[in-house]
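**Q** Any chance you could fold what I've pasted below:
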Amino acid sequence: MLKTTLKATCLAAVLVLGNPVYAQNAAVVNGQSIPSALVDFIMAEQEKRGQAASPEMRATIRQELINQEVMKQEAVKKGLGSSPEVKYQVQMMNQAILANALREDFYKNTKLTDKEVETAYAEIAKMMGGSEFRASHILVEQEAEAKAIIDQLGKGGKFADIAKAKSKDPGSAPNGGDLDWANPNSFVPEFSQAMVSLKKGEYTKTPVKSQFGYHVILLADTRQATPPKLEEIRPQLEQKMINDKWEEYQGKLLSGAKVK
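**A** Modelled structure (predicted):
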């Protein structure tokens, strides 16, 4: 795996940086220089991937660059560099590498203000706050089935037992229909509206229709949700905010491009 990654890194570095003139060379292959700075660059890239720098790694990188240079020279002799397939591959790699460089530059230089982070956190806290509901449901395909289940509950049937036997929801049926604690926004509107109208211990007396079928809903309990503190989620929040800014930046570039 390391060898494959190293080969790819060496190839990418050569494609982007080419063979510029440097004061010192790591090797000279048939008159073509391999600069020491290129080896240094690849060493740094490997360290970013968690590989410890060592003389052995430097020697391996140097040898891989020599191998690639020898193969490249032979390919040029055979005229392979002029084939459309090779040209397209080189063009695609250059595009991908430069696009990634733009992305890295954007992430490196995009800074968030405390106000931006606090505003974003306030929105999240608002969504995560409020009441949470612990509900169970029984999902069936036909309204008549749901009505029959409601009748069964009215005669003393146990909700969990009926859910295990008849619910079509594979995620909750094995747990007696239990949906665990959740914000009402987690559910489709029809389900949420019916759920929040119930009192603890109540179940819906008429079937609730949604895109999934017909539900019989039981409200087990409610509680006040406490959103996490800003500092607890700040790294993830900032990462998401920068990701969103990057998506917005890409959108502006694409909308501003003249494409025919």
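
**Q** Could you use CA atoms for every contact and neighbour count after this?
**A** OK.

**Q** right, and Phe159 touches Gly176 too?
**A** Yes - counting by C-alpha atoms under 8 Å, Gly176 is a contact partner of Phe159 at 7.2 Å.

**Q** Can you check my assumption that Ile138 lies in a helix?
**A** No - counting by DSSP: H, G, I helix; E, B strand; the rest coil, Ile138 falls outside a helix, being strand.

**Q** Correct me if wrong: it contacts His215.
**A** Yes - contact criterion C-alpha under 8 Å: Ile138 and His215 qualify, at 5.5 Å.

**Q** Ala27: what secondary structure?
**A** strand.

**Q** Would you do the same for the sequence below? I want to compare the two.
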Amino acid sequence: MTLKKTRLWVLLAAFAAAPAFAQNIAVVNGTPIPKARVDALVEQLVHQGQQDSPQLQAAVREELINREILMQEAARRGIPNRPDVKAQVAVAQQTVVLRALIEDFVKNNQPTDAEVKARYDTLVKDAGGKEYHLHHILVDNEQQAQDLIAKIKAGASFEDLAKQYSKDPGSGKNGGDLDWSDPKAYVPEFAAAAEKLQKGQMTDTPVHTQFGWHIIRLDDTRDITPPPLEQVRAQIVQQIQQEKLQAFEENLRKNAKVQ
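**A** Predicted structure coming up:
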């Protein structure tokens, strides 16, 4: 009767221990490796672009077993107790905790649709203006630029002269075509001259910039058309998140007692 009871208690104990054992992927020299460690490493690798699969799980298991074996050897040699190692471990631990704090803050402080729309409207307003379609010829000296202006006024092709004489490697081969752009994208002297032109007009005198002497022609203008909200929503959300996080950090620093 006693033997039967003993076997029953052994079976019950084994049954009770089974779920705990199932949470470990291996036991190395008596030290268990919890499955949660595998899950954490797999999640990290997936985040870096790898595909979760049985092969990845198996590779992670082997890696963690090897790490545990090496850690046990390091502990045997007293390496974890070295001051330099302790300092590095503290920094690494701090990095992990702070990353989790930031992720938690961002998760719980997502921009509302109203915030995103308001920021989009502000960006659209600030970006208001016109784009210019310009052609130009860039040469090294003022006299050459004046001579080319005279030739164009006499009937020579602006595009042909640009291909022949322009020092701008990007636009010269295309007849001086600068395509559509905001004049603010150019150096101030160039932009100021371009903005004074009427459609189809060319500068009467060469325009001097740090790059040389320009002859500029305005082909057309058009209103700047902003991209639709959904096309830039992700960038706006990220911008607002960064601003909220920065404000959060600044507020904590302001209220911290630093001696």
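
**Q** which neighbours do Ile138 and His215 of the first structure share?
**A** Counting by C-alpha atoms under 8 Å, 6 or more residues apart in numbering, no residue touches both Ile138 of the first structure and His215.

**Q** how many neighbours does Glu116 of the first structure have?
**A** Glu116 of the first structure sits with 12 neighbouring residues when counted by other C-alpha atoms under 10 Å.

**Q** name the element the aligned residue in the second structure for it belongs to?
**A** Using TM-score structural alignment, the partner of Glu116 of the first structure in the second structure is Glu115. Per DSSP states H and E: Glu115 of the second structure is located in helix 113-126.

**Q** And the helices in the first structure?
**A** 2-17, 36-48, 55-77, 84-109, 114-128, 143-154, 159-166, 189-196, 230-256 (DSSP state H).

**Q** With Thr206 of the first structure as the reference, name the closest of the ones you listed.
**A** Ranking the helices of the first structure by distance to Thr206 of the first structure, with C-alpha to C-alpha as the measure, places helix 143-154 first at 6.8 Å.

**Q** Which residues outside the closest one are in contact with it?
**A** Leu139, Val140, Phe159, Ile162, Thr204, Lys205, Thr206, Pro207, Tyr214, His215, Val216.

**Q** who wins for neighbours among the residues you listed?
**A** For the contacts of helix 143-154 of the first structure, neighbours were counted using other C-alpha under 10 Å, and His215 has the most, 29 neighbours in all.

**Q** list the contacts for that residue?
**A** Going by C-alpha under 8 Å, 6+ apart, His215 of the first structure touches His137, Ile138, Leu139, Val140, Ala146, Phe191, Pro207, Val208, Lys209.

**Q** Repeat the analysis, applying 10 Å as the threshold.
**A** Neighbour list for His215 of the first structure: 136-143, 145-147, 149, 167-168, 190-191, 194, 204, 206-209 [criterion: C-alpha atoms under 10 Å, 6 or more residues apart in numbering].

**Q** before we move on, the earlier item: and the helix holding Glu115 of the second structure, which residues are buried?
**A** Val116, Arg119, Tyr120, Val124 (16 or more other C-alpha atoms under 10 Å).

**Q** now do stretch 138-149 of the first structure
**A** So stretch 138-149 of the first structure, judged by 16+ other C-alpha under 10 Å, has buried residues Ile138, Leu139, Val140, Glu143, Glu145, Ala146, Lys147, Ile149.

**Q** Now do that stretch: distance from first to last residue.
**A** For stretch 138-149 of the first structure, the first and last residues are 9 Å from each other (C-alpha to C-alpha, to the nearest Å).

**Q** And for stretch 172-181 of the first structure?
**A** So stretch 172-181 of the first structure: terminal residues 13 Å apart, C-alpha to C-alpha.

**Q** Then stretch 179-194 of the first structure?
**A** End-to-end distance for stretch 179-194 of the first structure: 15 Å, by C-alpha to C-alpha.

**Q** Now do the same contact list for the residue of the first structure most remote from its centre.
**A** Going by C-alpha atoms, centre = their mean, the residue of the first structure most distant from its centre is Lys155, 48.4 Å out. In this structure, Lys155 of the first structure makes contact with Ile149, judged by C-alpha under 10 Å, 6+ apart.
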